[in-house]
Structure formats: C-alpha cells, structure tokens
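>>> Sequence and predicted model, in that order:
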Amino acid sequence: ALDQSAIVAITDQTGRIIHVNDKFCQISRYSREELLGSNHRILNSGFHDAEFFRSMWKCIAGGKVWEGEIKNRAKDGSFYWVNTTIVPFLNEEKKPYQYVAIRYEITQRKAAEEATRVYAARLEASNRELQDFASVAAHDLQEPLRKILGFGDRLQSAASGALNDQSRDYLDRMLSSAKRMRRLIEDLLTFSRVNAKARSFQATPLNAVLAEVLSDLELRIEQSGAAVDVGELPTVEADASQMHQLFQNLLGNSLKFHREGVAPRVEVRGRVRGDLAEITVRDNGIGFDEKYLDRIFTIFQRLHGRHEYEGTGVGLAVCRRIVERHGGSLVAASRPGEGAAFTVILPRRAGAELT
C-alpha cells in the first residue's frame, strides 16, 4: 500500500539513488534506468538555496529524521511539490549507510496556499487604498464644510433680524445639515483609522478601561438617570485606546436607545474561557429584531430615523472593526422592547486565534 501511494527512494550514504518505486518514476517523468545511480540533484528546481540542502544533509548525516517540503522539477520541466520524510538507516557504529525518502505530492495544496496568499495580499492592498481614500476624502471635505458652517453662523448672528421666517428656516436647515455632515465625516475618519492609526497591543485591564469610559459618560449617565453595574473583567493584550472606544460606543448605545420613561440599566460582565475573554454589555433598552443583526454592524446603516435617535450609524461598525483587528468577534442578541446584549469575545493573548 505504501509503495502505491507514496513516492519512495533509497540512496546510499553519498546520496546516490539505489532504488525508486513506480510512483517516483511517474511523477519525475524519469525512467528507472535514468534515476538509478544518479543523485537527487537531477530533480533540483532551483527554488531552494544551498543552505536549505546543507541543513537537510547535516540533519540526516547526524542520524536524525528530516521532514520538510521540497519543490522539484520533473524531466519535462514541470514543477511539483512533495512533503518529504528522510529516514537514515544506521550501521553498528551508529553511522548512516543508506537513506529512505518517503514523499507525498502536495502540489495542489501549495497552489491553493499561494492563491490564498496572493488574494490576501491583494485584499490587504485594496483595503489599505480604501482606508486611504476615505481618510483623504473626509479630510478634504472638512475645509469647505468649515466655511459653510462659519459663514452660516455669521449670517445667522449678523443678519437674522433682516431675514423673513422662511429665510431663517432655510438657514437653520442648512446649518443643521452641515453639522450632520460634519458628524458623518468625523465618524468616517474614525472608521478608516481603526487600522491606520492603531497602536501596539499591551496588557490592558478592562476594569480600568471601563472606569475611564464611565468617567467620560458621567454627564449622560446623570442626565438619563441610568444605573451602570460593572463586574470583574479580565485583562487582555490589546490596544487600550481602541478598547476605550469600543466600550464607550457600546455603553453609549445602551444609554441612547432606552425606552421612553424607563431609566437605562446597563450591566457589564466578563468571564474567562480558556484563552478567551468574554465581555457582555446588557441593557434594558428598546432592543431590536434579530433579523437586522447583519445590518446593525454595517457602516451608515440605522434602524431608526435620525429624528428619533441621534447618530450616524457608524458606531457599531467601528466596534466590529476594532474587535476583528484584535482577532475576536462581536455578537448581539435582542428582542424588541426587551433590551439588547452585545458580547465581545477576545483572545487574552495577542496573536491567539478563536476556537
């Protein structure tokens, strides 16, 4: 069975081929007569440098098994990849007298890996260009917008008395729209900078982050009569400034989307599951229908009109982007009128993967 599925060759201690199976001949396109007595250099593709083979020979000449992936060239000039295990056979003096090489072709796997690598590189470049475009476009839009707001404010202050009711209404609408546009631009810049302006990961106590967030939201908490209960939270390796932004957005939403006549109640709880940290922000607000789960994390998407609740529809998109930059996930659960729960799952150590 091994002889049928594997590519097998045996060489003497100098590397001269003394046996090959049919599979070896088939993939290399060489006849058995051409291979016997020759060296494996006959298959050298030029892909690996001299140090690669020196390291391999040092390993097997020392009596140790070597494993690795090698790109070979067949007689017809085509290339193929093999996963190779070379086992030295030792004499009574513990010196190798021959080597058995067992190989399995992995050409298709390597081609798929290369295609994935190229696709990922193109995607990264595309994302970088999109971030740069968003940042530049938003920055360039700010200057003319400042002038609209500046001259609009001057006109409102200096000539308001000379305007009739309809003209004052037009001016108010213009300034209101310009201010809303400014918020959109600022949020777009925030979204585009999640990766571009990112800092390195460091040990970040999330209780300390939440303490700062509650301090920043103190006035809103007082005005809404909210109660915020934060439990014991874990420490994670993260960008502390982005953790602040993440939880300020989540808590800010809990304060914003509260039911009329009902004071907001927000609970923040954390737990550790192996290498993962799980933090849930739960509230008693208006909630939402879970059929809109994908929509709430899409930039500029809103479930409510701007006259009902302020905002631009960027906050949760920023949250998801921050969490994904940290190798984590952000999920939500809710029912209309029964509040919402947003759960952040993060690796406790930078570079770890979710399982």
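Noted; the coordinates are in hand.

>>> going forward, measure contacts between C-alpha atoms and count neighbours the same way
Fine.

>>> And the strands in this structure, which stretches?
Listed in chain order, the strands of the chain (DSSP state E) span residues 7-12, 17-20, 66-73, 79-90, 96-105, 202-205, 227-230, 235-238, 265-273, 276-283, 329-334, 340-347.

>>> by contact count, what packs against the fourth one?
Okay, so that is strand 79-90. helix 50-61, strand 66-73, strand 96-105, helix 107-159 (3 or more C-alpha pairs under 8 Å, 6 or more residues apart in numbering; DSSP states H and E).

>>> out of the ones you listed, deepest packed?
Mean neighbours per residue, mean count of other C-alpha atoms under 10 Å, is largest over those for strand 96-105, with a mean of 20.

>>> I'd like to know which elements that one is packed against.
In terms of contacts (3+ C-alpha pairs under 8 Å, 6+ apart), strand 96-105 is packed against strand 7-12, strand 79-90.

>>> Could you check how many residues crowd around residue 332?
As a burial measure, residue 332 scores 17 neighbours (other C-alpha atoms under 10 Å).

>>> which ones are touching it?
Taking C-alpha atoms under 8 Å, 6 or more residues apart in numbering as the contact definition, residue 332 lies against 293, 340, 341, 342, 343.

>>> Let me know the closest of these to residue 79.
Distance to residue 79, by C-alpha to C-alpha, is smallest for residue 293 among the contacts of residue 332, at 47.6 Å.

>>> and the comparison structure, right after this:
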Amino acid sequence: MSGEKDRRVPTSSRHIRILRNPATAWFFLLVGLVLTFAGWHLSTTYLKETARQRFLRRVEEIKHTIAAHMTVYEQVLWGCVGLFNASELVTPEEWHAYLTALQLGTHWPGIEKIGYCVPVMNEERGRETSRAQPLPQSRREARAPEYSAVIYLESDRPEDTDLIGYDLWKSDVLRVAMERARDRGEAATSGRFTFPDPVAQRPTFLMFLPLYLRNHPIDTLEARREGLEGWVFGAFQIDELMKGILRPDLEGVAFQIYDGERATPETLMYDSQKADGGEGAGDFRFEERATLHLQGHPWTLVFVSRPGLVTQAERREPILIAIVGGIVDLVIFYVLVTLLLLHRRAYELAREMTREIGKARDELAQGIVEREGLIEALTRSNEELSRFAYVASHDLQEPLRTIVSFTELLERRYGPRLDEKGKDYLRTAAGAAERMGALISSLLTYARLDRETTPPVLIDCREEVERILEYFRPDITQRGGRITCEPLPTLTVDPVRFLQIFQNLIGNALKYAKPDLPPEIRIGSQERENEVIFFVEDNGIGIEAAYLSKIFEPFERLHPPGDPPGTGLGLAICKRIVERMGGRIWAESEVGKGSTFFFSIPKVPPTSEDSPSPPR
C-alpha cells in the first residue's frame, strides 16, 4: 500500500522535494561550471580552427603573389629580348634609354640590375675583354662557350660598372640556369649567387632569358644551341623583392625562403622575421612547408604563424564566455541556496505553528475558558506568518538588487570595452533580474489575498471602473484604439479587489492585442436573480480552446517568457479574488478574433463563514 501511495505523489511535489535538497544547489553549480568550461573549450577550439584556416589562406596568397610577380618580372626581361629582336644593332645608348624608361627602382622593386651577356670562344678571348666596344651579336658556332662576357649592364649602383666583361659562365650555379635557358628557349632562374668584391652584397639570384639569331630555327636542341646569340639577365635582391611585392597587411605569417628543395642554414635566402624585426608564434603555433618552382628552379618556403592571426576581440571571446558563465553559475547557486534557507525557516515556522495550533486545540477541548488562549495563539501565528512573508520578500529581493547593481556597474565601467555579444549578455542578465523581481512582487500579491482585505461597501461599479479606464486611456489613445463601458449596477463588494480584477483583465486585453489592429475593448454586465455577471471583451489574438481551462492556474503562460512580458499570475489572482467573493470566472475565445472574460459576483456578499478558506 505504501508503494501505491508513493506512486500517486504528484510530479510537481517530487520536483519541489528535489529543489529543496541541499545537494541540488551543488549539482546545478557543478553542471553550470561544466557547461561553462565546455563553452570556453568550444570557443577556444573554434578560434584555433579559424586561425588555422586564416593562416593557410595567407600562405596560399603569399605563394600566389610571389609566383605571379616573378611571372610579371619575367615579362619585363622578355621586353629587353624584344628590344634586340626589333633592332639590327642595339647601342649602349639605346639600351640605357630603354631601361631608364622602365624606372626599375620605382615600378619594379627587387630588380637590382639588368644586363646582357654573350658567349665567348677560346680564339676570341684575347679581343673580347675590352669594355669599350660591345661584342659582336652574331655567334653561330655550335660549340658550347668557354666563358661569357657581360657587355651591357644597367644599374643604379656605380660600383656595378666593374661587372662589364664579367664571366657569368664560370659560376656552376649560374651556368646551370644559362644552359637551361639556352636549351629550352625559356626563362630560367638560378640558385643563390653572390657577386665578387667590390660589387658583393647580400645574396641574390639571377633570371636568364635566351636571345637567338633572327630567323634561325629553334625547334631542336642543336638548333637552339647553334642559334644562341646571348642572354638577357636580371639580378634580383630578394629582401627588396619581397618588400616590394608582398602586401603589408599579411600579418600573422612569417616565412623563410630556401634555395633548392632542402631547408638548411646554408641555403637560406630570405627570412621575413629578420626583415621586419618580428618574432614569436602568436596565440597558436602553425607551420606549413611548400615547394615553389620559379622558371624551372625550386624554392622551399617554410611558413610559421605569428601574432596577428586573431584580433583582440576574437581573443577575448573565450575569456568573456568563461567570466559571464561563471557569474551566471554563481548567481544561480546563490539563489538556490537562498531558497533552501528560506524553506528551512518556513519549515521551522510551520512546525512551531503546528505545535501552537495543537496546544490551542487541546486547550479548547478543556473548555470555553481556554478559548481566548487559542485565539491569541492563532493571532500570533498569523502575525509571524505575515512577518515571514515580508522577510521572504526582503531575502529574495536583496540578491536581485545586488545582481542589478553589479550588472549596471559592469555596463558603466566595462561596456565600451565589450563587443555587441558581451553587451547582449549584460542586457539579458538585467532583463532576467527585472522579470524575477516582477515575479516576486506578483507572488506576494497572490499570498496577501487571504490576509489583506477591505470590508465590503456599496459602490457604483460604473464609476469605479471609469477610474481604472483613466489609467489605461493614454495607452489606448496612442495605439488608436477604443474602450467602451456599458452601464453597470451597484454592488456591495471589496472595492480594492473589485478594481484589481478589472485592472488585470483590461491589462491582458491590451497586452495580447493584435500588433496590426487598434485594440477594441468593451466592458459590460448581465444581471441575474442572485448574481451579476461582468465581462471584458477584446479583439485580440485569441486563445485556443484547449488552453481556456489552464490559463487561470498560477504560472500558466501560452507565450515564451518576456514575449509579451508577464509573470503568469494575473489571471490566477483574478480567480482567487472572485472565488473569495463567492463567484466564479471563465473565458470564451476564438483564435484570431478575440476573447471575452466573464466573472460573477453574488448580489449579497458571503459572510466570513461562507467565504472559501485559503488553501493551506
């Protein structure tokens, strides 16, 4: 039998017992902290993935930019080849004028010098070392040259004039690129190369383009070797080249360029961190390696992450989630602990009241003489219960005021530093505290209905209702609506509670009015033999029939909290007042057309013995 009784315990009662358990507050705190940690972890993981994708995009952009600009620079050198092909003989003056017009230092940063060199055979070595006369352009020998001579050179550095007549062929690094350009008939980039003193400076690399005899066939390897007339070459200073072609906003990525397919200190050509003085890996460490083939020569690029991949706002987001989540967790824990303490105080007070009532009942059984003692005990118990209501009100409202104060303090001091998401968190916390304050106020009103009453008096119902309408009339006028009140009878009722019924019903009619239609509200009554039925009719959104029996229960709301605002106690308060007056309340409605709320009041008010007792 006891098992059957346990199974018949209402679900709401079990939920109340769970909330009163001290372990529940700690459970909610633990769950909240776990969820906060999960939110922080997910936010950090998302931020890391965002930074990684941003890093990879910038890596691809740098690779594409380098390859694209080297192709453009190649076209500049092909223009020099075109100069030779368009003229029988290119004089030094023409060469200088053409390259001056290019404005290398202004429009083509990184090209240190552009020159033209020719192959020289053994028998010509003695007469081709002169720097004053350009070497002949026609070279039809099929044999490979033993050395090459630079005969034209354009550079902004005076010391580069010492390179006229310089043999580029003797360098193994340059000879590989020169042979590749000659044999394939296309541009060829060399490996890292340093010119000798006094021209020597930071390492450079050269790009060679072949120049063949006019109208000479170049469809075979032997034909290309036989028809070679010389090479147009460009010498690139890689630090200036990278500075000129890379966008300054590509922060967050550092990279090194190595000559060839091996990344060793000996093959290092460029280091962006040394170039701009930056260091450090930033919030996350990413690394990427790629091989870039430029005019047939491989470069190895090693990319690493640096500060700047994520913004300050993105970096603060996980921290903000952790802080706000922790505050919310602590507030919930504080509220639950406060409710638990209030329950314990109420339980002790109820036990004390029970003992007092039992004692009074025993004394009443002993005789009429002891009746006054019982009345005194009951009066004292009611006073203590009233004091408890005020204490509960203070204890619940005090932490709410603290939450609101700290929320406003956070907004004033740190609001300008927060992004829109952080400000939205603060607004959400303030709104929740405001709704909880309204809920506490409504709960106290609901509880006081049994203890704070005004003696019934004869009133003109129409005159009293008009007083309430004056309160709502500005809102109705602003919304273009209309409210009408038909003649109402005179009744003997509690005037305060009577007006409270109309205030709640009219307020609900305005609250649930259609947003695109001016509100129309009609108030009237119907007299019957022993009672008067009042009604409030509106043209609002209406209520589904399935919910008409539920809307008068406490906390029953048909809309999400805050939309429209409310606590879910307005109609419950109306029902409580009407029942204490000896009447009843109900509603009729049709979705989309409006609702009509009815309540009845007896013409003769019930005596205190006839009044319904408040639920215990």
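Looks like it came in fine. Keep in mind the model is a prediction, meaning the values are calculated, not measured.

>>> Filter the contacts of residue 332 of the first structure down to the buried ones.
For those, burial is judged from neighbour counts taken by 16 or more other C-alpha atoms under 10 Å, and it is met by 340, 341, 342, 343.

>>> In the second structure, what residue corresponds to the third one?
Taking TM-score structural alignment, residue 342 of the first structure has residue 597 as its aligned residue in the second structure.

>>> Quick check: closest non-adjacent residue to that match.
Distance criterion C-alpha to C-alpha, 6 or more residues apart in numbering; nearest residue to residue 597 of the second structure, sequence neighbours excluded, is residue 587 at 4.4 Å.

>>> Identify the residue of the first structure aligned to that neighbour.
Residue pairing (TM-score structural alignment): residue 587 of the second structure is matched to residue 332 of the first structure.

>>> ok, now how distant is that match from residue 325 of the first structure?
18 Å (C-alpha to C-alpha, to the nearest Å).

>>> Likewise for residue 35 of the first structure?
For residue 35 of the first structure, the distance to residue 325 of the first structure (C-alpha to C-alpha) stands at 52 Å.

>>> next one: residue 235 of the first structure
Here residue 235 of the first structure is placed at a distance of 17 Å from residue 325 of the first structure (C-alpha to C-alpha).

>>> again with residue 189 of the first structure
The span separating residue 189 of the first structure from residue 325 of the first structure equals 17 Å under the rule C-alpha to C-alpha.

>>> Repeat that for residue 252 of the first structure.
Taking C-alpha to C-alpha as the measure, residue 252 of the first structure and residue 325 of the first structure are separated by 21 Å.

>>> Share the number of residues neighbouring the closest residue to residue 306 of the first structure other than its chain neighbours, please.
Closest residue in space to residue 306 of the first structure, ignoring its immediate chain neighbours: residue 312 at 7.9 Å, by C-alpha to C-alpha, 6+ apart. Neighbours of residue 312 of the first structure under the rule other C-alpha under 10 Å: 19.

>>> can you check the one 10 residues further on too?
Other residues near residue 322 of the first structure come to 23 when the count uses other C-alpha under 10 Å.

>>> Translate it into the numbering of the second structure.
So residue 322 of the first structure corresponds to residue 577, using TM-score structural alignment.

>>> Please apply the same query to residue 193 of the first structure.
With TM-score structural alignment as the criterion, residue 193 of the first structure lines up with residue 448 in the second structure.

>>> For residue 224 of the first structure, find the nearest of the helices and strands packed on strand 79-90 of the first structure.
Go through those one by one with C-alpha to C-alpha and the one that ends up closest to residue 224 of the first structure is helix 107-159, at 29.9 Å.

>>> Could you list every helix and strand in contact with that closest one?
Under the contact definition 3+ C-alpha pairs under 8 Å, 6+ apart, helix 107-159 of the first structure sits against strand 79-90, helix 165-196.

>>> Hey, what's the angle from it to strand 66-73? Just curious.
For helix 107-159 of the first structure against strand 66-73, the angle between stretch directions is 90 degrees (axes from the mean of the first three to the mean of the last three C-alpha atoms, to 10 degrees).

>>> Do you have the helices of the stretch 1-150 of the second structure handy? List them.
2-7, 11-19, 22-85, 92-102, 104-107 (DSSP state H, counting those that start in this stretch).

>>> What about residue 180 of the first structure, how many residues nearby?
Considering only other C-alpha under 10 Å, residue 180 of the first structure is surrounded by 16 other residues.

>>> hang on, I meant residue 208 of the first structure
By the criterion of other C-alpha under 10 Å, residue 208 of the first structure has 13 neighbours.

>>> ok, so what distance separates it from residue 252 of the first structure?
Taking C-alpha to C-alpha as the criterion, residue 208 of the first structure is separated from residue 252 of the first structure by 17 Å.

>>> Around the aligned partner of residue 286 of the first structure in the second structure, how many other residues sit close by?
Structural correspondence for residue 286 of the first structure with respect to the second structure (TM-score structural alignment): residue 541. The number of residues packed near residue 541 of the second structure is 19, by other C-alpha under 10 Å.

>>> likewise residue 8 of the first structure?
By the criterion of other C-alpha under 10 Å, residue 8 of the first structure has 23 neighbours.

>>> can you pull the contacts of it?
For residue 8 of the first structure, the set of contacting residues under the criterion of C-alpha under 8 Å, 6+ apart consists of 20, 21, 23, 24, 100, 101, 102, 103.

>>> Tell me which residue is most central in the second structure.
Computing the C-alpha centroid of the second structure and ranking residues by C-alpha atoms, centre = their mean puts residue 421 first, at 6.0 Å.

>>> From residue 251 of the first structure, how far out is the counterpart of that residue in the first structure?
Under the alignment by TM-score structural alignment, residue 421 of the second structure pairs with residue 166 in the first structure. Relative to residue 251 of the first structure, residue 166 of the first structure is positioned 40 Å away (C-alpha to C-alpha).

>>> Residue 338 of the first structure against residue 285, yeah?
Yes. Contact criterion C-alpha atoms under 8 Å: residue 338 of the first structure and residue 285 qualify, at 6.5 Å.

>>> what about these two, which has more around it?
Taking neighbours as other C-alpha under 10 Å, residue 338 of the first structure and residue 285 compare with residue 285 leading, 27 against 14.

>>> No further queries at this time; thank you.
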